[in-house]
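Novice: quick one: sequence plus predicted model below, questions after.
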Amino acid sequence: MRHFRHLDRTTLDRLFFQVPQPFGDGDDRGRLAVALGATLYVPATRGDLTATILRRAGEGVTSMVLDLEDAVADDEVEQGLSNAVATLDELAAQGDAPMLLFVRVRTPDGINRIAGALGEGVRVLTGFVLPKFTSGFGREFLDAVTRASELLRKHLYAMPVIESTSVVHRETRDEELRAISQLLAEYRPHVLAVRVGATDMCATFGIRRDRDLTIYDVRVVVDVIATIVNYLGRTDGTGFVITGPVWEYFADHERMFRPMLRATPFEEHDAVLFRQQLVSRDLDGLLREIALDRANGIQGKTVIHPSHVAAVHALSAVTHEEYHDAVDILDADTGGVRASEYGNKMNERRPHRTWAQQTLVRASVFGVTNKGVSFVDLLTALVIR
């Protein structure tokens, strides 16, 4: 698997100083978590699920969740479970995994049943998404993932979704996140990333955020996200990769506020019309939210529409400037400060060292753009093909 593999070689050479490198579910856990990028959720009940996965892989999707929880009605869960198993087996029969594939189950028993029913499909299964994860109920989920790994003789990953009221409510948040942190530490080799369920968090307060706002404008929710990153996203060896919450919108609408995309970068790249297209499809808000995810220590994002994938991946590529700053910072471990070769900032070798290390991991899976190439160029190549 490789990001941007659907672009032709000429386009890759034009865009990238260093092209993205391959990855797979046998990679280092930290690198694989960063490689998730935009994780597309699809109902496990879809009748054309195998064809959908193969088609999306050809369009640049590199991680997908077959959803048996919120996307599936209660009376369709059994059908969805059978369909998920059949799809994984069909994909395995056709060759290597086309992308990183996960199943979001409702209960630990769902993991047991899938593991017991899978045939060759285990070769293309990366792991499970664990919804409404809590310190009280989470161990059952994680034990089920561990047992499934042993049964199927493959290392399977878990991605718990933090979205319960015990985390949202201020009076129980710290105690609950402390307990979740301790629990996840016990199962660290199986925990690929921690996902944030902002939609359920909003539901606690009867909120549905408007498409003119990012999740970072909803204070009661962003306070929760900040605390999750504080407890679970630390870079001292105790934390995990935290992935961004879903952006819910993808259709045209009448706007109340100004678009969130500055016009200047598009004017500089003769892409004013392209900017208008992004705004009309509500992707300006998504782009803004992705940038804020990164600023708040979050990597990758849950997506529910294929049109969102290009935005997440375009903003995940490491710029020429970021890459050279990271290399400069890691060039020595004696501390000190040196001006960036771009002449616009100071690189402090000790405070910025962890950032630089993480940037080079991201560069290995998403590539490094050529000097002068911006997210506008990447988006144009990905969206207008």
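Specialist: Structure's in. What do you need?
Novice: please count neighbours and contacts with C-alpha atoms only from this point.
Specialist: Will do.
Novice: now do the same for Thr302: helix, strand or coil?
Specialist: strand (DSSP: H, G, I helix; E, B strand; the rest coil).
Novice: swap in Gly110?
Specialist: At Gly110, secondary structure determined by three-state DSSP is helix.
Novice: this is the other structure I want to compare:
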Amino acid sequence: MKNRLSPWNLGATLYMPATRQDIVDAVIHGKIPGLRSLVICLEDAVSEADIPVALANLEQLLQELNEARRTQGNNDWPLVFIRPRNTEMGKWLIEHQQLMAIDGFVLPKFTLSSLPVWWAIMADTHLCLMPTLETEDVFDVVQMRELAITLLAHPCHERIIALRIGGNDLMNVVSLRRPRHLTLYDSPMGYVIKMLVSVFGPRDFSLTAPVCEHIDDHAVMAQELALDIAHGLVGKTAIHPRQIEVIEQALKVTQGEHSDALRILNSTQAVFKSQGAMCEPATHRRWAAGILERVRVYGFLNEQNAEGIRVLPLTQHK
């Protein structure tokens, strides 16, 4: 179970509104190829007027998933999370629904002040947590440092798979929308992601990358994915099944990366040259361990057939 709930198993995390009627097919019957994790969303993807319909649909969905789990197990399923609308809805779900087939909750608008409320709701469950960083205080490095220190010492720490970066909500805080032909890193989110990695990364928290809302522009998304990986992010939010393959390809490992990782982890030399670059096991060991975890889950990139996901200069998309 611990290996199943590794952050490396998230991949492209597809968000599906709880009003959808095909979620069971996606989970049990493999309707969406390559799907590793999904979030049944009761928050931004569902209008206030549709909440009763969404909750009724979720109840039926849970009955089907629970029965399938009892008879089939769920080791081959994608990871399944629910994103409640708020703490009140989270509490109601815990108290009124059978969640045995659910792996965890995505916690919206997560802050230091909401931590004790969420933990009071979830402490006695089996559910893992994916808090979403998407409020105004995320822009404040002091508040993020305080949150990271608090989470590290809190009993919820062992239940956190990853922290999700809510790109669209954060852009909304500063009255912006992501540029159509640029990556998020060319916006204020570039600072935010770098800061969050600097604050949470050294404390061994995994962070997932924000969604790319431009569904049909895979070239820009490939550019952004390359930057996501360069920043050490694990997995990426998806809003359409067509994005899954692009994200999966970006998470694959090149033969060169794998070769370097093996040499770094097994070398007795303090420093050596490989493929035209310096390798220093003392400083590259954690990177190398991550590469081996990525190749275990995603495999190797077929570099001869990878032209569709190669990073292109952004000027070519304008």
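Specialist: Sure thing, it's come through. Nothing here was measured: the structure is a model prediction, and the numbers come from that model.
Novice: residue in the second structure paired with Phe375 of the first structure?
Specialist: Using TM-score structural alignment, the equivalent of Phe375 of the first structure in the second structure is Ala306.
Novice: oh, that last question was meant for Pro265 of the first structure, not what I typed.
Specialist: Match for Pro265 of the first structure (TM-score structural alignment): no aligned residue.
Novice: just checking, Pro265 of the first structure touches Val373?
Specialist: No - contact criterion C-alpha atoms under 8 Å: Pro265 of the first structure and Val373 do not qualify, at 10.9 Å.
Novice: residue contacts, whatever residue of the second structure lines up with Asp282 of the first structure?
Specialist: For Asp282 of the first structure, the aligned position in the second structure is Asp217, judged by TM-score structural alignment. Listed by C-alpha atoms under 8 Å, 6 or more residues apart in numbering, Asp217 of the second structure has no contact partners.
Novice: can you count the residues close to Lys91 of the second structure?
Specialist: When neighbours are defined as other C-alpha atoms under 10 Å, Lys91 of the second structure has 16 of them.
Novice: roughly how far apart are Ala230 of the second structure and Phe300 of the second structure?
Specialist: In this view, Ala230 of the second structure and Phe300 of the second structure are 17 Å apart by C-alpha to C-alpha, to the nearest Å.
Novice: please identify which of these two sits among more neighbours.
Specialist: Neighbour totals were compared for Ala230 of the second structure and Phe300, and Phe300 leads with 17 against 9 (other C-alpha under 10 Å).
Novice: counterpart of Pro7 of the second structure in the first structure?
Specialist: So, by TM-score structural alignment, Pro7 of the second structure is matched to Ala33.
Novice: so how far is Val383 of the first structure from that match?
Specialist: Distance from Ala33 of the first structure to Val383 of the first structure, by C-alpha to C-alpha: 25 Å.
Novice: what's the nearest residue to the equivalent of Leu147 of the second structure over in the first structure if we skip its chain neighbours?
Specialist: By TM-score structural alignment, Leu147 of the second structure lines up with Ile180 in the first structure. Counting by C-alpha to C-alpha, 6 or more residues apart in numbering, Ile180 of the first structure lies nearest to Ser135, which is 4.9 Å off, once chain neighbours are set aside.
Novice: counterpart of Ala71 of the first structure over in the second structure?
Specialist: Using TM-score structural alignment, Ala71 of the first structure sits opposite Ala45 in the second structure.
Novice: ok, that match touching Pro17?
Specialist: Yes - the pair Ala45 of the second structure and Pro17 qualifies as a contact (C-alpha under 8 Å) at a distance of 5.4 Å.
Novice: those two: which is more packed in?
Specialist: Between Ala45 of the second structure and Pro17, counted using other C-alpha under 10 Å, Pro17 has the larger neighbour count: 21 against 15.
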